[in-house]
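Chemist: could you work out the structure for the sequence below:
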Amino acid sequence: MSGRVVVVTGAFGALGSAVAWAAAEEGARVALIDFAATPPAGLIEACGPDAFAQGGVDLTDPAATQAAVDAVAERFGGIDVLLNIAGGFRWETLEGGSPDSWRRLFGMNVESTANASRAAIPHLRRSAAGRIVNVGADGAVKAATGMGAYAAAKAGVHKLTEALAEELKADGVTVNAVLPSIIDTPANRADMPDADFAAWVKPADLAAVMLFLASEKAGAVTGALVPVTGRV
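Modeler: As a prediction, this is how the structure comes out:
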């Protein structure tokens, strides 16, 4: 990843922070984009002196997303990799839930991924090895109770990944997605305190798979939905 310009959306969250840090550790020049106004303490410093952060970006707004991505390209002279980590989750049954949840989760997961990808495509085409890696969900392959809206949204990410891979394959830009099960984050531990945390997917392990797909070595892989499920 040395010298490659990597854009991470949702970069201020638990997974986004881990991926951004791992990319920087491999020598990437990292741009961090998030809806939150400010990054966690120490994150920018951990990503190196070239790190570029933009908070307060609404990725469901195409114009705001375009402006943020273009600012990255201007800062670094281009973009090589887009890692679409921004998203959201809500557990609720269909009968007891709200129609607003479906719109909200579609926006947070599908629209954010589509908007960031659309904004990045012209820049990625100019890269010698353009890459997009999305975050889907194993729970969208076989949904459980209370996962209807979330699973439907992540299934949209899966199909967007496949369609975009076909759209861009002639340009040398690959598009893939990782499908994690439960990620070992502080929020998930708080929500499921009695679970076996050792069975969950560590953010660093998921980051390693994403960075392989983002690397020049993965040029023959596109349109793949890669399960990263730990022992769940």
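Chemist: hey, let's count contacts and neighbours off CA atoms from now on
Modeler: Fine.
Chemist: tell me which element the residue nearest to Val72 when sequence neighbours are not counted falls in.
Modeler: Distances taken as Cα to Cα, 6 or more residues apart in numbering place Ala31 nearest to Val72, at 6.6 Å, with adjacent residues excluded. For Ala31, the host element (DSSP states H and E) is strand 29-33.
Chemist: here is a second sequence; please produce its structure as well for comparison:
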Amino acid sequence: MTQRFANKVVLITGGSSGIGAATAKRLAAEGGMAVICGRRQQPLEEVVAEIRAQGGKADWVIADVSDEAAVNAAVAETVKRHGRLDILINNAATVVWAMIEGSSTADWNACLQGSLSSVYFGTRAVLPQMKKQGGGAIVNISSVCGLLGSPGMGAYGAAKAGMISFSQVAALEGAADNIRVNVVIPGIVMTPPTAAVMADEKAVTASARAVPLRRIGKPEELAAAILFLASDDASYITGTTLTVDGGKTCELNTGAADFS
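Modeler: Next up, the predicted model:
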């Protein structure tokens, strides 16, 4: 495997499972130092141990990304331990399913704080260090819920849509200092939260059938897209979005077509 991330220090929020963990493992396999961030120590330690067992470099820091001070501390600790910070991957999110009429202000605030304000906190915290180093890359993980409406996902969808706009502004503001900011937009991916809502194999099959590629995505497939945008392979790409959804959001489904 190539060593695209040799000598790079990368902070990944929400790194203890799913897309975050897959990204950390792939990053370490390509020579990077993967610093994963989350709220609970044990799952972070398990991912780090797995990476180290494969000969990769990894570390962890504890932080609740909805807490501004905790995010600042995690960034500072990463720089203190490793001397630099080249890439930030804002992957952590808070999801609350609630129809608008039955939702609470607490639901709304939790989603916005954990899925949008967290990205603002992280981006703001890393910019001075990246400027000092002569550049860097930020990849923010949005969702197809930020592109299209989905009942029960009003707060989450608003947060993920807001992330796209925020990332465009951050890309413009960071460009003069060689700091690139891009967005990856996942569709349905088989992560622990996805698996938890799949009642049985029938539900998995039905969900897969709704995707043009006829399957649910793998965390490793999202990791590949994330690391492309984070790497020097994407050195002339900033302010853009990369949708990784098996073709779902490009389809106008009238209910009459059968391509089987």
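Chemist: TM-score for the pair, please.
Modeler: The TM-score (TM-score structural alignment, normalised by the length of structure 1) is 0.93; 231 aligned residues with a Cα RMSD of 1.6 Å.
Chemist: if we can go back for a sec, translate the residue nearest to Val72 of structure 1 into the numbering of structure 2.
Modeler: When structure 2 is aligned by TM-score structural alignment, Ala31 of structure 1 is paired with Val35.
Chemist: may I ask you to name the longest helix in structure 1?
Modeler: The longest helix of structure 1 (DSSP state H) is helix 148-168.
Chemist: got the contact list for the residue located most distally from the centre of structure 1?
Modeler: What lies farthest from the middle of structure 1 is Glu95; by Cα atoms, centre = their mean that is 29.8 Å. Not one residue lies near Glu95 of structure 1 by Cα atoms under 8 Å, 6 or more residues apart in numbering.
Chemist: next: Gly3 of structure 1.
Modeler: Counting by Cα under 8 Å, 6+ apart, Gly3 of structure 1 has contacts 27-29.
Chemist: what does the strand holding Ala31 of structure 1 rub up against?
Modeler: 2-12, 20, 23-24, 47, 50-55, 57, 68, 72.
Chemist: Lys154 of structure 1 versus the aligned partner of Met153 of structure 2 in structure 1, what's the distance?
Modeler: Aligned by TM-score structural alignment, Met153 of structure 2 pairs with Met147 of structure 1. The span separating Met147 of structure 1 from Lys154 of structure 1 equals 10 Å under the rule Cα to Cα, to the nearest Å.
Chemist: between those two, point out the one with more neighbours.
Modeler: Neighbour comparison, Met147 of structure 1 and Lys154: the larger count goes to Lys154, with 27 against 19 (by other Cα atoms under 10 Å).
Chemist: pull the contacting residues for the nearest residue to the more buried one once chain neighbours are set aside.
Modeler: Nearest residue to Lys154 of structure 1, sequence neighbours excluded (Cα to Cα, 6+ apart): Gly136, at 5.3 Å. The neighbours of Gly136 of structure 1, taking Cα under 8 Å, 6+ apart as the test, are 154-155, 157-158, 177-180, 225.
Chemist: drop anything exposed from those residues.
Modeler: Listed as buried from the contacts of Gly136 of structure 1 are 154-155, 157-158, 177-180, 225; burial here means 16 or more other Cα atoms under 10 Å.
Chemist: looking at those, which is nearest Ser112 of structure 1?
Modeler: Ser112 of structure 1 lies nearest to Val157 out of these, by Cα to Cα, at 9.8 Å.
Chemist: so the closest one touches Ser112, yeah?
Modeler: No: counting by Cα atoms under 8 Å, Val157 of structure 1 stays clear of Ser112, with 9.8 Å between them.
Chemist: may I see the contacts of Gly3 of structure 1 arranged in a markdown table, with neighbour count and distance to Ile121 of structure 1 as well?
Modeler: Shown next, in a markdown table, are those (neighbours: other Cα atoms under 10 Å; distance: Cα to Cα, whole Å):
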| residue | neighbour count | distance to Ile121 of structure 1 |
| --- | --- | --- |
| Gly27 | 16 | 23 |
| Ala28 | 24 | 19 |
| Arg29 | 25 | 18 |
